[in-house]
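[1] please find the sequence and the predicted model below.
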Amino acid sequence: MREGRVLKALGGYFFVHDFESKEVYRCTIRGRLKKEDCDVVTGDLVKFDLLDDGSGVVEERLERKNSLFRPVIANIDQVIITFAILEPDLDFKLLDRLLVLAEVADLEVTICINKVELASLEVAKKRLLPYQKVGYRVIYTSVKEELGLNALKEVLKDNVSVFAGPSGVGKSSLLNAIQPGLELKVGEVSQRIKRGRHTTRHVELLSLDNQGWVADTPGFSSLDLSFITTEKLQYFFPEFINYLGQCKFSPCSHSHEPQCAVKEAVAVEEIATHRYQNYLQFLEEVENKKRGW
């Protein structure tokens, strides 16, 4: 049997890149896999056989190293969390939500701040300074000014990457700029609601000249964190780690308890206030879901 990677799933067909021949074959799934409730999604590594007509049949899905639910994709090395500095405005709550989900999936993270020409590089760096202090890699880009594109290419090299972020921040424009010939559809930001219109309709892995694969994914505005327990949420804020275990009470939710080391760190600006406030909102969200609200 041949082995390959699913590049996209569309209309009941699975388009598989054959590792040996480098060709892409349109495949169906063996009925046995459907009966076993073995779903196959973009990014999955599979074994498949070729039929006489040149199409293929997926016989087996290999073990996944990871997967995301929204966007639905498997076996990725890193996530490029992409936001615009303006148009649409940078949403720190959504950024922190995506960072938590990346931490849960144990993915390498790069924050890409696009459209920096609409403010300035200095303004963008100042706004993202708390994230750089935490240790996140931040790249600043501008398609119009061709800023940061080489840095982004280097991050994507030899990796399977997924772009994640709201619509209208320029994900498709960035991909078009770093890989000529993709010609991905680019949307505009609504002047009324200041949000982007969806241009990507399905998840598809795209081949890059630098041996990387990248997924351009449908935009979104919210993601569910309710599957995370209240006890574990604190571990997905890296700046909290050094203070855990130093609180008076154990366990400590870092919300209402006195003599809390995390709250003391916020008070002296060792932890960014907006990051802590977003943690509290996520904590309430998880607690409400646990109560069935």
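    Happy to help now that I have it. Quick caveat, the model's predicted, so the values are computed rather than measured.

[2] C-alpha only now, for contacts and for neighbours.
    Noted.

[3] tally of neighbours for residue 282?
    Residues near residue 282, counting by other CA atoms under 10 Å, number 22.

[4] should've said residue 267
    Residue 267: 12 neighbours (other CA under 10 Å).

[5] ok, so what distance separates it from residue 38?
    Distance, residue 267 to residue 38, by CA to CA, to the nearest Å: 49 Å.

[6] how close does the closest residue to residue 71 other than its chain neighbours get to residue 280?
    Excluding its sequence neighbours, the residue lying closest to residue 71 (CA to CA, 6 or more residues apart in numbering) is residue 217, at 6.4 Å. For residue 217, the distance to residue 280 (CA to CA) stands at 29 Å.

[7] let me know the secondary structure of the closest residue to residue 237 other than its chain neighbours.
    In space, and not counting its chain neighbours, residue 237 is closest to residue 100: 7.0 Å by CA to CA, 6+ apart. Following DSSP: H, G, I helix; E, B strand; the rest coil, residue 100 is assigned to helix.

[8] ok, second structure coming up, stack it against the first:
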Amino acid sequence: MPEGLIVKALSGYYYVQDAEVGSLVQCRGRGIFKKRGESPLVGDRVVYSNTENGEGTVEEILPRQSELIRPQIANADLAVLVFSVVRPELSFVLLDKFLVHTEHARMNALLVFTKMDRIPEGAEGESIRQTVEAARLLYSSIGYQVVLTSAHEGEGLEQLRSALAGHINMLAGQSGVGKSSLVNALIPGLKLETNEISVKLGRGKHTTRHVELVAIPGGGYMADTPGFSQLDFGELGIDEISSCFREFRELPSSCKFRGCTHTHEPHCAVLQAKERGEIAESRYNNYVSFMTEWKEIKRRY
């Protein structure tokens, strides 16, 4: 039986891309999946059979490399975290929050800063450029690839295409940062619906309503992922939050106390590294903030 990749799931149908024949097959899932409590997901590699009416049936879900719950997608291996440099302004807090969730999902992350062409002239623009350059240097030093882009001017698009090739890429970010504009620039002719920032509210509206994989010229797939606006730490523990900061990861074994929270304990390797300037102040402050948020969530529930 042929194999393929589920690129869209909508209204009870699974749309399977068969790489060998180059066609998209509309399939139903076998009833056995429901009995087992299983469900095919976008990103699943599956075995399917053809039916007499020209459609198909998903017969088997091949082993997954990864699975995300929110949003529901399988086998994504690169999170493309999109942040605009203006409207909305670049937020280190939100960026680090996205990175914690990406690291917890055991995915690598690519940081994409958009709207570089919209940086104003004068003192305000110079301040924004300094912030962007500081962010680029900081996150590059930690081990993340950072790409500066302008969907309208084409800046950074070839570098971005090269980074996306060969991956199932999960696109994520705040509303209004230009995700749809970026995908439209990467994939000419796609024309995803875009929505400009509301001047009154200072934010955009979600324009993507379901998860769908779109083939990228040059290789790979892009998943534009709705949801992902509510990022909390309720499902994480103290050790998991600290391990999601790459520069902390190898240090806790050197802490004097087991279960060190890296906030006040004596002989804490993370605090010592911060004092030596090996951990950025902004990253450490965000870690402390996330720990506080985690404790408040645990206290409520």
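    Structure's in. What do you need? What you see is a predicted model; the values in this text were computed from it and never measured.

[9] hang on, the earlier thing: so what corresponds to the residue nearest to residue 71 of the first structure in the second structure?
    Aligned by TM-score structural alignment, residue 217 of the first structure pairs with residue 225 of the second structure.

[10] picking that back up, against residue 118 of the first structure, how distant is the residue nearest to residue 71 of the first structure?
    Distance of residue 217 of the first structure to residue 118 of the first structure, computed by CA to CA: 24 Å.

[11] higher neighbour count, those two?
    Neighbours per residue (other CA under 10 Å) separate residue 217 of the first structure from residue 118, with residue 217 holding more: 26 against 14.

[12] my guess is that one contacts residue 198. True?
    No - look at residue 217 of the first structure against residue 198 with CA atoms under 8 Å: they stay out of range, at 9.6 Å.

[13] contact partners of the longest helix seen in the first structure?
    Looking across the first structure with DSSP state H, the single longest helix is helix 273-291. The contact list for helix 273-291 of the first structure (CA atoms under 8 Å, 6 or more residues apart in numbering) reads 92-93, 96, 225-230, 233-234, 237, 255, 266.

[14] just the ones of those in strands?
    With strands defined by DSSP state E, no entry of those lies inside them.

[15] closest one of those residues to residue 29 of the first structure?
    residue 227 (29.9 Å; CA to CA).

[16] so what's that closest one up against?
    residue 286.

[17] tell me the residue in the second structure aligned with it.
    Applying TM-score structural alignment, one finds that residue 227 of the first structure aligns to residue 235 in the second structure.

[18] right, and the residue nearest to residue 237 of the first structure touches residue 238 too?
    No - contact criterion CA under 8 Å: residue 100 of the first structure and residue 238 do not qualify, at 9.5 Å.

[19] re the thing from before, mean shift between the longest helix of the first structure and the second structure?
    Superposing on the second structure places helix 273-291 of the first structure at an average distance of 2.6 Å from its equivalents, by mean CA distance after the TM-score superposition for the first structure.

[20] mind listing what residue 10 of the first structure touches?
    Contacts for residue 10 of the first structure (CA under 8 Å, 6+ apart) come out as residue 202.

[21] report the separation between it and residue 188 of the first structure.
    Taking CA to CA as the measure, residue 10 of the first structure falls 25 Å from residue 188 of the first structure.

[22] likewise residue 135 of the first structure?
    For residue 135 of the first structure, the distance to residue 188 of the first structure equals 32 Å [CA to CA].

[23] pick out whichever of the two has more residues nearby.
    Higher neighbour count among residue 135 of the first structure and residue 188: residue 188, with 16 against 11, using other CA under 10 Å.

[24] alignment lookup: that one to the second structure.
    In the superposition onto the second structure, residue 188 of the first structure corresponds to residue 196 when matched by TM-score structural alignment.

[25] which residue is most remote from the mean position of the second structure?
    In the second structure, the residue that sits farthest from the middle, by CA atoms, centre = their mean, is residue 52; the gap is 39.2 Å.

[26] quick one: contacts for that one?
    With contacts defined as CA under 8 Å, 6+ apart, residue 52 of the second structure has no neighbours.

[27] ok, now residue 162 of the first structure?
    76, 78, 79, 80, 214, 215, 216, 217.

[28] identify, from the residues you listed, the entry nearest to residue 107 of the first structure.
    Taking CA to CA as the measure, residue 107 of the first structure sits nearest to residue 78 out of the contacts of residue 162 of the first structure, at 5.3 Å.

[29] hang on, isn't that closest one packed against residue 157?
    No - Residue 78 of the first structure is beyond contact range of residue 157, at 11.1 Å (criterion: CA under 8 Å).

[30] many thanks, we can stop here.
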